[in-house]
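Peer 1: One predicted model, sequence on top.
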Amino acid sequence: MELTFSKPLKAHTTPIPGVVLYDLPVHGDNRGWFKENWQREKMVALGLPDFRPVQNNISFNEKAGTTRGIHAEPWDKFISVATGRIFGAWVDLREGPSFGTVFTAELDPSQAIFIPRGVGNAFQTLVDNTAYTYLVNDHWSADAQGQYTFLNLADPSSAIAWPIPLEQAELSDKDRMHPVLSDVVPMPAKKILVLGANGQLGQALRQAYSGTPTVEFAGRSEFDLTDPDAFSGRNWRNYSAIINAAAYTAVDEAETPEGRRGAWAANVSAVAKLAEVAEANGIILVHVSSDYVFDGTRPVHTEDEPFSPLGVYGQTKAAGDAVVAAVSRHYIIRTSWVIGAGKNFVDTMASLAERGISPTVVDDQIGRLSFTQDIAAGIVHLLETGAQFGTYNLSNTGEPRSWAEIARSVFELNGRSAADVTGVSTEEYFAGSAAAARPANSTLDLSKIVDAGYRPRDMDEALKAHTAATRQRQGS
């Protein structure tokens, strides 16, 4: 088979998810030939993952019939032929419905193939003096060998039709001893790390990912974001995403000297370290933000509105957002008025209603509640669908209302009259206290998250469900 010159760069999908075969333009004349073996910009534009190779390896094979594999490695590979010709065989050894799927092809220097982590890779040289090259996106180490998954070259269920029969081929003793497919332990998917897993959102994420073995949950005792040592001792290449549900949220306390230091440490310095880890390892960073990054002078806030925080808490959240936005693969989830398990406004109002107390509640701050169940479901949706990276507003839907109006709804759901809640201005409510300034308007434009295929529940529907669940837990 002669080498074909000047083919256009083209991608071909295969039966194995994520395995893509590429035609490479090879330019030749009487002196020989030249090709762009790896061209990030052009290939990413064709859909190749921006997998960030860090090591280039070459396997030289003196004789035709040399056969190597089948090895599934804990990193991605971009494979091509420098000289000669091979028969390549790839078997999906990852957990999931495509486990065991086989793809084969002959490759010469005018072709290349991308092999994702966990797909078994093997080749057989078809001519003498064949050089097989591959880029990988992690550095080889002796420890990494323990994460390999292997398959026997002669596995009967894969039934690979080797051009040169294996009994006539050159194989290593190790490759002859690998297990058949029925005995292979599939390579697990990369892990998702949830930080702040004991907080309101963290608990909702625990429920959303219940029964998913590849999701790791860490509260502050397992991973203290403010401790630099927490970031060492992990092989970050084994993670696909970090969901940062941890934050300093004491809005008023943040205005004190001690609170200011705590807010900046948790919401900025720690986030900068997370961003560094994510960028260095190609990890998706999901970061939860707040309506407090705005001053509330606009009636509705879009994702691209410039920051204008009123207080220290908002300043630290805005600074954290700016840091995360510099990460290549990120989702910033901007929320408002968060309600979940633990101390929150809705449960406080329900408790007052039950105890016969008639409260005074602010009536000049307007927005929507964000139930943690809906925030968690939105995060899962963005990660599972591979939505475009960027910032997404995420609250519940419905007509924006004041805190006082929401309190009246809570009272009615708990058998009290809405008239038992008295409205008051923010200025009157906080008179004589050292409270931080609050945005008057916290309503978030939700069109972007809806366009991405996720529509949160209506606020009233979510409020009723939350109230019913709370009453059931309390046995009333």
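Peer 2: Noted; the coordinates are in hand.
Peer 1: hey, let's count contacts and neighbours off CA atoms from now on
Peer 2: Noted.
Peer 1: And the helices in the protein, which stretches?
Peer 2: 40-45, 173-176, 200-208, 257-264, 270-281, 312-325, 345-354, 372-385, 403-413, 426-429, 447-451, 459-474 (DSSP state H).
Peer 1: now for those, which one comes closest to Asp363?
Peer 2: Of all the helices of the chain, helix 403-413 sits nearest to Asp363, with 4.9 Å by CA to CA.
Peer 1: Can you give the contact residues for the closest one?
Peer 2: The contact list for helix 403-413 (CA atoms under 8 Å, 6 or more residues apart in numbering) reads 346, 349-350, 353, 360-367, 417-423, 463-464, 467.
Peer 1: Let's see that with 6 Å instead.
Peer 2: By CA atoms under 6 Å, 6 or more residues apart in numbering, the list of residues contacting helix 403-413 from outside reads Ala353, Val361, Val362, Asp363, Ala418, Val421, Gly423.
Peer 1: Stretch 56-66 too?
Peer 2: 124-135, 169-170.
Peer 1: One more: stretch 340-358?
Peer 2: Counting by CA under 6 Å, 6+ apart, Gln200, Phe371, Thr372, Phe411, Asp420, Val421 sit against stretch 340-358.
Peer 1: Please compare the first structure with the one that follows:
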Amino acid sequence: MSIEFSKKLTAHETPIPGVVLYDLPVHGDNRGWFKENWQREKMVALGLPDFRPVQNNISFNEKAGTTRGIHAEPWDKFISVATGRIFGAWVDLREGASFGAVFTAELDASQAIFIPRGVGNAFQTLADNTAYTYLVNDHWSADAQGQYTFLNLADESAAIAWPVPLEEAELSDKDKAHPRLGDVVPMPPKKTLVLGADGQLGKALRELYDGDTSVEFAGRTEFDLGSADAFAARNWKNYSTIINAAAYTAVDAAESGQGRAAAWAANVSAVARLARTAVEHDLVLVHVSSDYVFDGTQELHTEDEPLSPLGVYGQTKAAGDAVVSVVPRHYIVRTSWVIGEGNNFVRIMASLAGRGIEPSVVNDQIGRLSFTEDIAAGIRHLLETGAPFGTYNLSNEGAPQSWADIAADVYELSGKSRDAVTGVSTEEYFRGKSVAPRPVNSILDLAKIAAAGFVPATAADRLQTYLTKG
């Protein structure tokens, strides 16, 4: 069988999700042939994941009929034939609905195939002196062997029609001993790590992902974001995503010398370590931002508005956003006026209402509440749908309100009179106090995340449910 020359670079989907067969242009003349076996720019443009190969391996097989077993490895592979021909067999050994799916094809030097992590790869040579090449995106190590998943070449459910019957083929003893599909432990997906898991948003993420063993949670005691050792101790090859729900949020304390240092350490230095880790290991980094990155002079804050923070807290959040923006695969989720499980404005107002206190509340700062269950759900939506990377505003829907309006709503829902709340200006409220400057307008434009398919509940509905639950 001769190689077909000058084919167009073409991708062909297969029955196994993520497994893509490619036709490669091969150019030949009387001297032989030449092909671009791996050309990043062209192949990424064609849809091949930018999987960043780090090692190139070659399997040389002297005789036709040499058969190498169904091995699913903990990395992605780009496979092609250098010389000769093979019959390839691929079986999905990942957890999920496609577990056990099979694809087979004959390949020569004019073809290649991309095999994602966890898909079993096997081949049988159809010609003497066949060389089979692998580009992989992780370095082989003895430790990694413990993460392999195997399937027996003769598995009845896979029912692979080997051109050379297995009893006549050249096999290793190890491959003969591999389990049938019913005894295979599927390869689990890479993990998501949630940092700041004990905060308001972290608790909402815990509840949302409860029972999902692919999501790990780390609070301050489990993962110290300020420690280089904590980063070095983690095997990042086992992760696909980091959700950073950790932050220094003491807006007024950040204006002090000690608070300023703490805010920069948590919101910038730690975020820079996360960004570097994400870049080095090709992870998705989800980072939660704040309306405080703006000065509040715009009527509606869009995602592309230039950053203009007023105080130290806002400056550190803006710096953190700038750092995360250089990570190729990132989501910056910008929120405002966060309400979740823990101490927050709504809880304080409900407590005051219960004690019969009539508070003065700021009435010239305008925005929307962001309930953590909707922030968490929005993050999961972006990840699960593969929305375009970038920045997304995310608060609850509904008419913008002042803090005084929201306080009055809390009083009314608590069975008290709205008139118990007195509205005052920011200047009046903070007169004589040393506090951070605040944006007067925190209304976030939600059009982008709505276009991505996520529409959060209204703040009014969430507030009523929140107070009912106590």
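Peer 2: Received the coordinates, thanks. Everything numeric in this text was worked out from a predicted model, so none of it was measured.
Peer 1: Would you pull the TM-score for this pair?
Peer 2: Overlay of the two chains. TM-score (TM-score structural alignment, normalised by the length of structure 2): 0.99; 470 aligned residues with a CA RMSD of 0.6 Å.
Peer 1: Of the contacts of stretch 340-358 of structure 1 - the most surrounded one?
Peer 2: Phe371 (27 neighbours; other CA atoms under 10 Å).
Peer 1: coming back round to it: return the closest of the contacts of stretch 340-358 of structure 1 with respect to Pro49 of structure 1.
Peer 2: Thr372 (31.5 Å).
Peer 1: Report the separation between that closest one and Ala437 of structure 1.
Peer 2: 24 Å (CA to CA, to the nearest Å).
Peer 1: same deal with Leu151 of structure 1?
Peer 2: Taken as CA to CA, the span from Leu151 of structure 1 to Ala437 of structure 1 is 62 Å.
Peer 1: Tell me which of the two has more neighbours.
Peer 2: Taking neighbours as other CA under 10 Å, Leu151 of structure 1 and Ala437 compare with Leu151 leading, 28 against 20.
Peer 1: What's that one aligned with over in structure 2?
Peer 2: Counting by TM-score structural alignment, Leu151 of structure 1 lines up with Leu151 in structure 2.
Peer 1: Quick check: its match vs Trp162 of structure 2, distance?
Peer 2: 15 Å.
Peer 1: And Pro306 of structure 2, by the same measure?
Peer 2: Remark: distance between Pro306 of structure 2 and Trp162 of structure 2 (CA to CA) = 61 Å.
Peer 1: Of the helices of structure 1, give the one that comes closest to Ala11 of structure 1.
Peer 2: Using CA to CA, those put helix 40-45 closest to Ala11 of structure 1, at 8.6 Å.
Peer 1: The closest one: which residues count as buried?
Peer 2: Neighbour-count burial for helix 40-45 of structure 1, counted by 16 or more other CA atoms under 10 Å, picks out Met43.
Peer 1: what range in structure 2 does it sit on?
Peer 2: Against structure 2, helix 40-45 of structure 1 falls on residues 40-45 (TM-score structural alignment).
Peer 1: ok, and what's touching the matching stretch?
Peer 2: So stretch 40-45 of structure 2 is contacted by Asp50 (CA under 6 Å, 6+ apart).
Peer 1: what's the average distance of it to structure 1?
Peer 2: Average distance, stretch 40-45 of structure 2 versus aligned residues of structure 1 after superposition (mean CA distance after the TM-score superposition for structure 1): 1.2 Å.
Peer 1: Give me the distance between that stretch and the centre of its chain.
Peer 2: Distance of stretch 40-45 of structure 2 from its chain centroid, counting by CA atoms, centre = their mean, to the nearest Å, is 22 Å.
Peer 1: quick one: Ser232 of structure 1 from Ala280 of structure 1, how far?
Peer 2: Relative to Ala280 of structure 1, and taking CA to CA, Ser232 of structure 1 is found at 14 Å.
Peer 1: If you count surrounding residues, which of those two has more?
Peer 2: Each of Ser232 of structure 1 and Ala280 has its neighbours counted (other CA under 10 Å); Ala280 has more, 14 against 8.
Peer 1: Now do the same for that one: its match in structure 2.
Peer 2: Per TM-score structural alignment, Ala280 of structure 1 is aligned with Glu280.
Peer 1: re the thing from before, now, which of the contacts of stretch 56-66 of structure 1 lie within strands?
Peer 2: Within the contacts of stretch 56-66 of structure 1, residues falling in strands by DSSP state E are Gln124, Thr125, Thr130, Ala131, Tyr132, Thr133, Tyr134, Leu135.
Peer 1: Surely the last one touches Ser80?
Peer 2: Yep, that's Leu135 of structure 1 we're talking about. No: using CA atoms under 6 Å, Leu135 of structure 1 is not in contact with Ser80, being 8.9 Å away.
Peer 1: okay, those two: which has more neighbours?
Peer 2: Neighbour count, other CA under 10 Å: between Leu135 of structure 1 and Ser80, Ser80 has more, with 27 against 20.
Peer 1: So which residues of the stretch 151-300 of structure 1 form strands?
Peer 2: Per DSSP state E, counting those that start in this stretch, the stretch 151-300 of structure 1 carries strands over the ranges 191-195, 215-218, 239-244, 284-290.
Peer 1: Give me the mean deviation of the third one from structure 2.
Peer 2: In the superposition against structure 2, strand 239-244 of structure 1 averages 0.4 Å from its aligned positions (mean CA distance after the TM-score superposition for structure 1).
Peer 1: cool, the first one as well?
Peer 2: For strand 191-195 of structure 1, the mean distance from the matching residues in structure 2 following superposition reads 0.3 Å, by mean CA distance after the TM-score superposition for structure 1.
Peer 1: Pull the residues that contact that strand.
Peer 2: 214-218, 239-246.
Peer 1: can you do 10 Å?
Peer 2: Applying CA atoms under 10 Å, 6 or more residues apart in numbering, the external contacts of strand 191-195 of structure 1 come out as 201-202, 205-206, 209, 212-220, 222-225, 236-247, 283-286.
Peer 1: quick one: it to helix 200-208, angle?
Peer 2: With axes from the mean of the first three to the mean of the last three CA atoms, to 10 degrees defining the directions, strand 191-195 of structure 1 sits at 150 degrees from helix 200-208.
Peer 1: angle of strand 191-195 of structure 1 against strand 239-244?
Peer 2: 10 degrees.
Peer 1: tilt between strand 191-195 of structure 1 and strand 284-290?
Peer 2: Using the same axes, to 10 degrees: strand 191-195 of structure 1 against strand 284-290 is 20 degrees.
Peer 1: what range in structure 2 matches strand 191-195 of structure 1?
Peer 2: Alignment of strand 191-195 of structure 1 against structure 2: residues 191-195, by TM-score structural alignment.
Peer 1: Could I get the buried residue list for that stretch?
Peer 2: Lys191, Thr192, Leu193, Val194, Leu195.
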